[in-house]
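>>> Sequence and predicted model, in that order:
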Amino acid sequence: LTRAFIYAGTPSVITTLWKVNDRASYELMREFYRHLQAGRDKAEALRQAQLATLERYPHPYYWAAYQLTGEPR
């Protein structure tokens, strides 16, 4: 599915490597968009969101599944 979005012209896509917890995902994505609005690029926004999620949910299951494919900026 990621390739389909990239081939269709989407500059970048965030996907998960496994099924993720809904609450942790909500919090991570909220942080991601907060960092984007603050001017960080997508790669750094995702990194910061993962670090914030790590503080509340230390097990990698909750924050390590996310990957950015495509343009990081």
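Received, thanks.
>>> can we go C-alpha only for contacts and neighbour counts from here?
Noted.
>>> mind checking how far residue 11 is from residue 3?
11 Å (Cα to Cα, to the nearest Å).
>>> meant to ask about residue 18
Distance from residue 18 to residue 3, counting by Cα to Cα: 17 Å.
>>> tally of neighbours for residue 43?
Residues lying near residue 43 (other Cα atoms under 10 Å) number 19.
>>> is it fair to say it lies in a helix?
Yes. Membership of residue 43 in a helix is supported by DSSP: H, G, I helix; E, B strand; the rest coil.
>>> okay, now the one to match up with it:
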Amino acid sequence: LGEVVPGEGLFGLKRALQKSGVQSLVTSLWKVDDEATMQFMTLFYNQLMETQSLSGSFDSAMRTLKENYPDPYYWGAFVLTNNR
């Protein structure tokens, strides 16, 4: 997918996916606890199926995850990138 640039990591992956037409991504900035990730994704996708709102679903899942896991290690890594 082009030139390898040290330290580019997730940015390069996001850029490649966006150039291929992906409009929205939920990514994590670091390796997150599996249980917290499962809870976040379940909350996010259940809410998304109900409301069809990416940002609303993301925010709702984040609020719940913050209640369950006060330490930012568990929820601070998740990022929504929306190019719509």
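That came through fine. Because the structure is predicted, anything quoted here is derived from the model rather than measured.
>>> After superposition, what's the TM-score here?
Overlay of the two chains. TM-score (TM-score structural alignment, normalised by the length of structure 1): 0.90; 72 aligned residues with a Cα RMSD of 1.2 Å.
>>> any idea whether the residue nearest the centre of structure 2 is helix, strand or coil?
In structure 2, the centroid-proximal residue (Cα atoms, centre = their mean) is residue 26; its distance is 2.6 Å. Classification of residue 26 of structure 2 using three-state DSSP returns strand.
>>> Which position in structure 1 pairs with it?
In structure 1, the residue paired with residue 26 of structure 2 is residue 14, using TM-score structural alignment.
>>> same deal with residue 9 of structure 2?
Per TM-score structural alignment, there is no equivalent position to residue 9 of structure 2 in structure 1.
>>> list the buried ones in the helix ranked longest in structure 2?
Ranked by residue count, the top helix of structure 2 under DSSP state H comes out as helix 34-51. For helix 34-51 of structure 2, burial by neighbour count (16 or more other Cα atoms under 10 Å) applies to 36, 37, 40, 43, 44, 45, 47, 48.
>>> Tell me the spacing between the counterpart of the fourth one in structure 1 and residue 2 of structure 1.
When you say that, I think you mean residue 43 of structure 2. Aligned by TM-score structural alignment, residue 43 of structure 2 pairs with residue 31 of structure 1. Applying Cα to Cα, the value for residue 31 of structure 1 to residue 2 of structure 1 is 22 Å.
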